[in-house]
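S.K.: quick one: sequence and predicted model below, then my questions.
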Amino acid sequence: MPTATGTANNFTRTANEAQDQNQFDNRIDHRFSERHQIFGRYSFARDISNPVTPLPDSARNAPT
């Protein structure tokens, strides 16, 4: 059955992979004196999503 409008490319599905997202930021500032200071930053981001595919994933779900 179609899941979208139109007469072509009207079947989509959401993949079964789990959605996972991690993100964090660290920052440090330190002033040793009026003329000497330091700053540092570390950022990390990871995102796994459920892509919408045009047809069922036949490679994984193929009947035998």
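M.R.: Yes, it's here.
S.K.: going by C-alpha atoms from here, please, whenever you check contacts or count neighbours.
M.R.: OK.
S.K.: now do the same contact list for Phe44.
M.R.: Counting by C-alpha atoms under 8 Å, 6 or more residues apart in numbering, Phe44 touches Asn22, Gln23, Phe24, Asp25.
S.K.: nearest to Arg60 among those?
M.R.: Closest to Arg60 out of these is Asn22 (26.9 Å), distances taken as C-alpha to C-alpha.
S.K.: put this beside the first:
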Amino acid sequence: MKDQIAKRILAIENEIKGVQDANQMLLGAVMNNNLVMARKEETLKELKALLTEPEKPESDA
């Protein structure tokens, strides 16, 4: 009886560890996506600023 309880405890602990590992990987992916999104937002802001700047005449030099 106690052997079965110990096996069940170990199984549940392993399940918990698996979920924790999966959560850690997902968190890493979310953090990476946030960095990518921040870079894209910065690029977008820079491009929009360029679009609103008055055009400078090109030099013939």
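M.R.: Here it is on my side, so go on. Treat the numbers as computed from the prediction; the structure is a model and nothing was measured.
S.K.: could I get the TM-score for this pair?
M.R.: For this chain pair, the superposition-based TM-score is 0.27 by TM-score structural alignment, normalised by the length of the second structure; 29 aligned residues with a C-alpha RMSD of 2.7 Å.
S.K.: if we can go back for a sec, now intersect the contacts of Phe44 of the first structure with the helices, please.
M.R.: Here DSSP state H is the test, and these give no hits in helices at all.
S.K.: what ranges does the first structure have for its helices?
M.R.: Using DSSP H, helices in the first structure cover 58-61.
S.K.: so where do the strands sit in it?
M.R.: 13-14, 20-31, 37-48, 52-53 (DSSP state E).
S.K.: which helices and strands does the second one pack with?
M.R.: Using 3 or more C-alpha pairs under 8 Å, 6 or more residues apart in numbering; DSSP states H and E as the contact criterion, the neighbours of strand 20-31 of the first structure among helices and strands are strand 37-48.
S.K.: in the strand it packs on, what's buried?
M.R.: Across strand 37-48 of the first structure, burial judged by 16 or more other C-alpha atoms under 10 Å covers no residue at all.
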